[in-house]
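Trainee: okay, predicted coordinates and the sequence, questions at the end:
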Amino acid sequence: MRGRLRLAAVSLTVLAAATSLQGCGPAPVRPGMPGSVRLAGLERWRLEGRVAVQTADDAWQASLSWDHDGRQDRLWISGPLNQGTVSIVLQDDLILVNEGNGNESISRDPEGLLKEKLGFSIPLPSLRYWVLGVAAPGDAGEEMEFYPDGRLKHFKQAEWSLDYERYRDWDQFTLPQKVSIQGRSLKLKLFADEWTVGNPPS
């Protein structure tokens, strides 16, 4: 993990040179979803888990680590296609993908760069909310279904369909443990092995 943090620090330096800082307040969320304001307003969290990806041409599984801190997201995907570890840093609309061995790519088209490097595209700014069990700000969520206790079960947003198959309590929050996402010729499953809310451990 310390090596990952060093890698992230280098990536942050590159991003800092390419973009200026703006306000750090949480984005607004749509009303009407139980707990959405509290969850979407989380400024710091870490997700450790696994991801399974299926496209029209390929299918693979990998380990996933995701650190969210304010306006910045850092992801490490380990194991897909025998590539080792791919790191991703996203800040606003600027994305940096590091494939190791000094091979870094920067773009203001996050979905396009993900498609080029990983073979699939998904809106990371929206996924940052979806993994918490809330709709992303902007486009309205449709066909919303809830469990009896108020937790989100299913909804559609911006051509994507999401199913929350399992939840678990972590750090006084009830967060998704298994999420299925489908859209644009992509099926993706996220499995959360551990959530850390607040300052992630070093």
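Mentor: Alright, I've got the coordinates.
Trainee: alpha carbons only for contacts and neighbour counts from here, please
Mentor: Noted.
Trainee: first-to-last residue distance for stretch 176-194?
Mentor: Using Cα to Cα, to the nearest Å, the end-to-end distance of stretch 176-194 comes out at 10 Å.
Trainee: buried ones in it?
Mentor: By neighbour count, with 16 or more other Cα atoms under 10 Å as the criterion, the buried positions of stretch 176-194 are 176-183, 186-192.
Trainee: so what touches the helix ranked longest in the chain?
Mentor: The residue-count maximum for a helix in the chain (DSSP state H) belongs to helix 2-18. The contact list for helix 2-18 (Cα atoms under 8 Å, 6 or more residues apart in numbering) reads 74, 89, 91, 94, 96, 202.
Trainee: mind listing what's buried along that helix?
Mentor: 8, 11-12, 15.
Trainee: and the residue lying closest to Asp93 once chain neighbours are set aside, what does it touch?
Mentor: Nearest in space to Asp93, with sequence neighbours left out and distances taken as Cα to Cα, 6 or more residues apart in numbering, is Arg108 at 5.4 Å. Counting by Cα under 8 Å, 6+ apart, Arg108 makes contact with 93-95.
Trainee: what's the distance between Arg108 and Leu94?
Mentor: Distance from Arg108 to Leu94, by Cα to Cα: 5 Å.
Trainee: okay but Asp67 is in contact with Leu75, surely?
Mentor: Yes: when contacts are counted by Cα atoms under 8 Å, Asp67 is listed as touching Leu75 (6.4 Å).
Trainee: can you give me the strands in the protein?
Mentor: Counting by DSSP state E, the segments of the chain that form strands are 44-55, 59-69, 72-78, 85-91, 94-98, 104-107, 142-146, 152-157, 160-170, 173-183, 186-197.
Trainee: got another one to weigh against that:
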Amino acid sequence: MAIGLLALAGCATAPRTDSLPADPRAAWTQRQQALSQQPAWRMTGKLSVQTPEEGWFAGVGWEQRGEHFQIDMRDSFGRVVARIQGDDRRVMLTRHDGSTARAASPETLTRQLFGWALPVSGLRYWVRGLPGAQVDSKALAATRKLDVRGRLKHLEQSGWSVDYQAYQDAEPIALPGKIAVTGHDLRVKLIVETWEMPDVSAQWR
């Protein structure tokens, strides 16, 4: 299945004028609690996947409601060429021609179709600036790096290295704008253009 090529644009972030937190670790704890309590969100952006043999580029729209998700892959004309949807028990991919494929997880599905496993289960958390659900707290603490505002700058989990290269001042909370994920012979880059997360209180910004 071919996905249309898209030119990846940089992620601009306006300078912040508010004061820095006195304790970045305390600010991180507050952010983590607030974001973890948000079951529904939506983002759009651009996704690239680089393997030793090939590169994939697409526009992406991701909507999450609890365990249920829908990810749309778009070509350079904005047309949906593939849709991955499901929950923690089953996943289905629908191609632009109406054909479908099913698996127990998005990782299994993408490996079957493309020969590599896109870490959707981890990206669900990483894209919001959170560690994944299955986390060794000691191992996370050893590899986690925070910025001066108490936001994730780097983490390592399940063989993946996640780097946060930019944040957006999305309302009501600053969320990742550019993420690079490497591991398992993959290099994944995600540039977020828009965020919708309406229920997070502005006090956690």
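Mentor: Perfect, thanks for sending it. Because the structure is predicted, anything quoted here is derived from the model rather than measured.
Trainee: can you give me the TM-score here?
Mentor: Remark: TM-score between the superposed chains equals 0.76 [TM-score structural alignment, normalised by the length of the first structure]; 167 aligned residues with a Cα RMSD of 2.1 Å.
Trainee: returning to that earlier point: buried subset of the contacts of helix 2-18 of the first structure, written for ChimeraX?
Mentor: To isolate the buried ones among the contacts of helix 2-18 of the first structure in ChimeraX, judged by 16+ other Cα under 10 Å, type:
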select :74,89,91,94,96
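Trainee: helices or strands up against the helix or strand that contains Gln30 of the second structure?
Mentor: Element membership of Gln30 of the second structure, judged by DSSP states H and E, is helix 24-36. Counting contacts by 3 or more Cα pairs under 8 Å, 6 or more residues apart in numbering; DSSP states H and E, helix 24-36 of the second structure is packed against strand 145-146.
Trainee: how about 10 Å then?
Mentor: strand 145-146, strand 152-157 (3 or more Cα pairs under 10 Å, 6 or more residues apart in numbering; DSSP states H and E).
Trainee: which non-adjacent residue is nearest the corresponding residue of the first structure for Trp116 of the second structure?
Mentor: Counting by TM-score structural alignment, Trp116 of the second structure corresponds to Phe120 in the first structure. Excluding its sequence neighbours, the residue lying closest to Phe120 of the first structure (Cα to Cα, 6+ apart) is Leu114, at 6.2 Å.
Trainee: what sits against the one you found?
Mentor: Leu114 of the first structure makes contact with 88, 95-97, 107, 120-124 under the criterion Cα atoms under 10 Å, 6 or more residues apart in numbering.
Trainee: how about Leu175 of the first structure?
Mentor: 39, 131-134, 151, 164, 166-169, 192, 194-195.
Trainee: between the residues you listed, which is nearest Ala62 of the first structure?
Mentor: For those, the minimum distance to Ala62 of the first structure (Cα to Cα) is 12.3 Å, reached by Ala192.
Trainee: my guess is the closest one contacts Glu165, does it?
Mentor: No: under the criterion of Cα atoms under 10 Å, Ala192 of the first structure is not in contact with Glu165, lying 11.6 Å apart.
Trainee: show me whatever sits in contact with both of those two.
Mentor: Residues touching both Ala192 of the first structure and Glu165 (Cα under 10 Å, 6+ apart): 176-179.
Trainee: and the residue most central in space within the second structure, how far from Trp62 of the second structure?
Mentor: By Cα atoms, centre = their mean, the mean C-alpha position of the second structure lies nearest to Val127, the distance being 2.7 Å. Going from Val127 of the second structure to Trp62 of the second structure by Cα to Cα gives 10 Å.
Trainee: overlap of the contact sets of those two?
Mentor: With Cα under 10 Å, 6+ apart, Val127 of the second structure and Trp62 have common neighbours Met43.
Trainee: the closest residue to Lys189 of the first structure other than its chain neighbours and Ile95 of the first structure, how far apart?
Mentor: Excluding its sequence neighbours, the residue lying closest to Lys189 of the first structure (Cα to Cα, 6+ apart) is Ser180, at 4.5 Å. With distances taken as Cα to Cα, Ser180 of the first structure is found 24 Å from Ile95 of the first structure.
Trainee: same check on Arg44 of the first structure?
Mentor: 19 Å.
Trainee: which one's more surrounded, those two?
Mentor: Just comparing Arg44 of the first structure and Ile95: by other Cα atoms under 10 Å the higher neighbour count belongs to Ile95, 24 against 17.
Trainee: so what's Leu186 of the first structure up against?
Mentor: Leu186 of the first structure sits next to 53-59, 120-122, 160 when contact means Cα under 10 Å, 6+ apart.
Trainee: would CSV of those residues with distance to Gly102 of the first structure and neighbour count be doable?
Mentor: As requested, the contacts of Leu186 of the first structure are arranged in CSV below (distance: Cα to Cα, whole Å; neighbours: other Cα atoms under 10 Å):
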residue, distance to Gly102 of the first structure, neighbour count
Val53, 26, 18
Gln54, 28, 16
Thr55, 28, 15
Ala56, 30, 10
Asp57, 28, 8
Asp58, 26, 11
Ala59, 26, 14
Phe120, 22, 20
Ser121, 23, 17
Ile122, 24, 19
Trp160, 34, 16
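Trainee: returning to that earlier point: any chance of the strands of the first structure in CSV, plus distance to Pro31 of the first structure?
Mentor: Output for the strands of the first structure, formatted as CSV (distance: least, Cα to Cα, whole Å):
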stretch, distance to Pro31 of the first structure
strand 44-55, 22
strand 59-69, 23
strand 72-78, 24
strand 85-91, 25
strand 94-98, 28
strand 104-107, 33
strand 142-146, 13
strand 152-157, 13
strand 160-170, 18
strand 173-183, 18
strand 186-197, 22
